[in-house]
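> Okay, here's the prediction I keep looking at, along with the sequence it came from:
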Amino acid sequence: MIEVDRSRVLAYRLAEHGLTDETADGRNALDLGFQDTPPGTAVVGTVARRWSPPADSTAVIWSVRGAPHLHRRSDLAALAGALWPLSDADATARMRSAQLKEVAPRGIEAFAMAAQAMRDVVTGPMTKGQISRAVSDALPPEFSYYCPTCAAEHVSGQLFQQVGIFAGVRLLPGGRTTMLGPVEEVPAVPDKAHGTDGLIRAYLRLLGPATKADVARFFGTTATALGPAWPDGLAEVRVEGRTRLLPADRVDALTAAAPPRGVRLLSAYDPYLQTGDRDLLVPDKARQKEVWRTLGRPGVLLADGEIAGTWRARTAGRRLEVTITPYTEPGERIRGDADAEAARLAEARGAADVRVMWANG
């Protein structure tokens, strides 16, 4: 078994994500998708990787854990098969909400019923509220609960959004109201899981070395439930006193990885941050709580391979205002690189100007 230190792991992951230099290939990160929370922020991930997907080649769809993600349209059918529950126990584990306590024991049947109901309903552009109402009406009463916010009975959002990819429903761009419509790349509700091992391998390639529990957390299930799909050809790697796993064909890349120089602004839900071993990325517990806040999560400042602060942005007219809160006083090079990064982000968002402000940490 090989052993590597924390800095080597971070250098490897950054290289796999295309976040090391201007010539790095950042397209691989799309294998897991760019979470689009809040709407429109997936573009931050592409800007950070110096890559822009061809027009109409991607779609935002409720996928991993029911969260909206930007994916290649050509990957959607395979992704639906890879995310379909492996067993009733797996499906039940993905329905942890108290609102689903009567439905969760039905396992895969619950997923199949909800996905088919949504597929039958969404034949053209509709609002999220319209779809939720129609799907709720199409399912047995036990699938719904009383929602105080809506003052109505409707299906749990946890199940509703998790079946979006299986129903072949994507989020449509623009507007203040969430609009959805059908996507032809997912032709039918899956009848069984297939390709889950490939998606697990993609996680381990991009965010490894990692534990089985780390991978299960990403899927929103348990390590036991994922057991039948666990891929072959993995190597054990010792990191910070823990044994983790990495595809064997990436071991040489891991041991050769060198810490990068440069700055990136990553969104709050960038694929690089979707890891279960937060202690490795941010050893300081107080900073962890800020980086991975439950609500109002900030973006992060990545400087020379380390998370070096947080940032937030707001639009003022046609200007993008970016406020960066560094953990330590940044040098002139870091400030200059961050200014350039903010300018790239402003251009991608269609802003005419950008203003970067540095707050006290």
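In hand now; what should we look at?
> Every contact and neighbour count from this point should use C-alpha atoms.
Will do.
> doesn't Phe143 make contact with Val155?
Yes - using Cα atoms under 8 Å, Val155 is in contact with Phe143, at 5.5 Å.
> which neighbours do those two share?
Counting by Cα atoms under 8 Å, 6 or more residues apart in numbering, the shared contacts of Val155 and Phe143 are Ser136.
> report the longest strand in the chain, please.
If you go by DSSP state E, the chain has its longest strand at strand 306-316.
> Can you say which helix or strand has Ala134 in it?
Element membership of Ala134, judged by DSSP states H and E, is helix 128-138.
> How about Thr37?
Per DSSP H and E, there is no helix or strand for Thr37.
> The one 10 residues further on now?
Using DSSP H and E, the element containing Val47 is helix 42-48.
> Could you list every helix and strand that the next helix or strand after that helix packs against?
On the C-terminal side of helix 42-48, the nearest following helix or strand under DSSP H and E is strand 58-62. In terms of contacts (3 or more Cα pairs under 8 Å, 6 or more residues apart in numbering; DSSP states H and E), strand 58-62 is packed against strand 68-72, helix 164-167, strand 169-172.
> For the next helix or strand after the first one, give me every contacting residue.
If I follow you right, that is strand 68-72. Next in sequence after strand 68-72, counting helices and strands by DSSP H and E, comes helix 76-83. Defining contact as Cα under 8 Å, 6+ apart, one finds that helix 76-83 is touched by 63-64, 165-166, 185-187, 190, 192-199, 219.
> next, the one to line up against it:
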Amino acid sequence: MVETLTREQVMAHRIAAQGLHRDRALDPLSSLGLQDSGPTARLALAARTDGEVDPVARGLVDGWTHRGAPHHHPPAERNEIAVAARPFDDADAGARLNWSGPEQRRVGIPAREAVDRAADALVEVVTEPMTKGAASGGVTKLLPDALLRDCRPCGCVHVNEQLFRLSAFPVGVGLDPTQKTLLLTPPPADWERPVEGDPARAARLVLDYLRVLGPAGPREVADFVGTSPTAFAPAWEQALPGLVEVSVEGRRAWLPAGDLDAALGAPDPDVVRLLPPLDPMLQARDRPLLVPDEALRKDLYKIIGNPGALLVDGEIVGTWRPRASGKKLTLELAPLLPLAPDARSRLDDEAERVAAARDLKLAGLTGQAGV
């Protein structure tokens, strides 16, 4: 018999599984990591822990992983993620590179070979910490013209950006975000470069996604990784024996079998949190389920300049934006509806956490019409 989960149960389960109750030892979401953009990772940690919110101080390492975006990961996960980031074949590599059929024919080099060529060049070039521009320039000199692009913003020709990013982590090239200018870092001395993509090990991504963003299906997981469901099917098939099917809003979805009871009995999501843009909660690919209100969903998921999400007792009920002036921070809130007095009182503590995570002093909250 297929269990049915309501949308409210799904939200409660995700909130608990992601540690947003602050009631468990913090797990930096294993192989999913924390996407890093400005203070995003610090604020995501502040929403989940009373402890250290600096990813570097917590010992996390940074690299271009899922979708070619920078993510913080536990060091112990680094090699496993490198294997998962290695395309299985040309179809998978082409999907991760966002190459259409005509683009692949224009390039004239199989997609996975292109990734390997760029990876070889990165290993040769990045032998010490260096800026992205310096690394890109060095790699560009080593690649055939077919793998280069005329970049209007840069006013020059250089290696295709997504190819550059997706080639880095499998060969151990990471990122150092602690300097004023982002630096690429050389592979660790003991780095083992994956020769082939391994669906059995990539199945770990499937399980981790479903553990914290499930129930979901193969399309959502593949989209998170940055490939197509067809290309990522080998990893899904490897994970499938450990999954259980459920029904959510009339659609089929899956959870790790050991998480079903937790989802059915998730605690009341009685938390107020100021989630930053790119927060793990917002990484769910079933966005209409996560944020049913279309206008709010469009506001949260812009191409650039996304606001944060206001999470109140199991629902995303609005947005927030930081306004910094000197060492002071004001948070501008935009709830869909007036917030209850209890929610408003709990927001004060969360706003203080946001300011502290950014090493600023909270000046106040604005934009709370009717609160």
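Looks like it arrived, so ask away. Everything quoted here is computed from the prediction, not taken from an experiment.
> Drop the TM-score for these two in here.
Scored against TM-score structural alignment, normalised by the length of the first structure, the superposed chains reach a TM-score of 0.93; 359 aligned residues with a Cα RMSD of 2.1 Å.
> picking that back up, mean neighbour count, the helices and strands packed on strand 58-62 of the first structure: which tops it?
Highest mean neighbour count of those: helix 164-167, a mean of 28 (counted as mean count of other Cα atoms under 10 Å).
> Quick one: map Ala357 of the second structure onto the first structure.
By TM-score structural alignment, Ala357 of the second structure lines up with Ala348 in the first structure.
> Is it correct that that match is in contact with Ala48?
No - with contact defined as Cα under 8 Å, Ala348 of the first structure and Ala48 do not form a contacting pair (10.8 Å).
> Between the two, point out the one with more neighbours.
Ala48 (24 against 14; other Cα atoms under 10 Å).
> Just give the nearest non-adjacent residue to the more buried one, would you?
Once flanking residues are discounted, Ala48 of the first structure sits nearest to Arg264: 5.7 Å by Cα to Cα, 6 or more residues apart in numbering.
> Give me the aligned partner of that neighbour over in the second structure.
Using TM-score structural alignment, Arg264 of the first structure pairs with Arg273 in the second structure.
> for the top helix by length along the second structure, packing partners?
Secondary structure of the second structure per DSSP state H: the longest helix is helix 341-357. Packing contacts for helix 341-357 of the second structure, counted by 3+ Cα pairs under 8 Å, 6+ apart, involve helix 40-46, strand 272-275, strand 361-366.
> gap between Gln162 of the first structure and Pro85 of the first structure?
Note on Gln162 of the first structure: its distance to Pro85 of the first structure, by Cα to Cα, to the nearest Å, is 11 Å.
> tell me, what's touching those two both at once?
With contacts defined as Cα under 8 Å, 6+ apart, no residue is shared by Gln162 of the first structure and Pro85.
> which outside residues touch stretch 347-355 of the second structure?
Applying Cα under 8 Å, 6+ apart, the set of residues contacting stretch 347-355 of the second structure from outside is Leu43, Ala46, Ala47, Val272, Arg273, Leu274, Leu329, Leu331, Lys361, Leu362, Leu365.
> who's in contact with the fourth one?
Taking Cα under 8 Å, 6+ apart as the contact definition, Val272 of the second structure lies against Leu310, Leu311, Val312, Asp313, Ala343, Arg346, Leu347, Glu350.
> run the last query once more with 10 Å
20-21, 47, 310-316, 342-350 (Cα atoms under 10 Å, 6 or more residues apart in numbering).
> After alignment, which residue of the first structure pairs with Gly314 of the second structure?
By TM-score structural alignment, Gly314 of the second structure lines up with Gly305.
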